[in-house]
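> Model the following, please.
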Amino acid sequence: MKVFTTILVVLALGLIVFNVTLLDFKNPFAGDSLVALIGIASSFCAVLIILIFRMSRMVNEKIKNQ
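Sure, this is the predicted structure:
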């Protein structure tokens, strides 16, 4: 499970980097830049959700081992 979540985090970070390259910093809320901002936000949320999932699994395993 750890390898799978690591792969998902790497993919989400890759999407963030890709979407940053699509941003037009002069006008970030128009056209493709808005789509890139939405992609960055959703990828960031995905990373947070995956990290919360990993932490909950670690806590669950520690509780089971006691």
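> all contacts plus neighbour counts: C-alpha atoms, from now on.
OK.
> which residue is nearest the centroid of the chain?
Among the residues of the chain, the one closest to the centroid is V47, at 2.7 Å (CA atoms, centre = their mean).
> Quick one: list the elements packing against the lengthiest helix in the chain.
Counting residues, the longest helix found in the chain (DSSP state H) is helix 32-65. With contacts defined as 3 or more CA pairs under 8 Å, 6 or more residues apart in numbering; DSSP states H and E, helix 32-65 has these neighbours: helix 2-22.
> Would you do the same for the sequence below? I want to compare the two.
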Amino acid sequence: MKIITIIISLLAFVLIVFNFTKVDFNAPLEGESVTALITILAGVCAIFLMLILRISKQIEEKVKQRR
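Below you'll find the predicted structure:
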């Protein structure tokens, strides 16, 4: 599970970097820039969800060790 979360996080990071290059900073809310901004936000959300998943698995392991 740890490897999968790392791979998904890395793919999301690559997606963020790629779409960051597509944003037109002169008109960020027009054309393809909107799509790029939405995709950047989706990538950040994916990374955040993977971090939550990894932390919850660590908590689950610690709870099992105490029993």
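> ok so, going back, what's the average distance of the longest helix of the first structure to the second structure?
Relative to the matching residues in the second structure, helix 32-65 of the first structure has an average distance of 0.4 Å after the fit, by mean CA distance after the TM-score superposition for the first structure.
> Now do that helix against helix 2-22, angle only.
If you take axes from the mean of the first three to the mean of the last three CA atoms, to 10 degrees, helix 32-65 of the first structure sits at 160 degrees to helix 2-22.
> Neighbours of N19 of the second structure, how many?
Using other CA atoms under 10 Å as the criterion, N19 of the second structure is surrounded by 19 other residues.
> hang on, the earlier thing: equivalent range in the second structure for the longest helix of the first structure?
Residue correspondence for helix 32-65 of the first structure in the second structure, counting by TM-score structural alignment: residues 32-65.
> re earlier: pull out the buried residues from the longest helix of the first structure.
Under the neighbour-count criterion of 16 or more other CA atoms under 10 Å, helix 32-65 of the first structure has 33-37, 39-40, 43-44, 46-47, 50, 54 buried.
> ok, the residue nearest to the centre of the first structure touching V9?
Yes: if you go by CA atoms under 8 Å, V47 of the first structure and V9 touch, sitting 5.6 Å apart.
> Number of residues surrounding the corresponding residue of the second structure for T21 of the first structure?
When the second structure is aligned by TM-score structural alignment, the residue opposite T21 of the first structure is T21. Under the neighbour criterion other CA under 10 Å, T21 of the second structure is assigned a count of 11.
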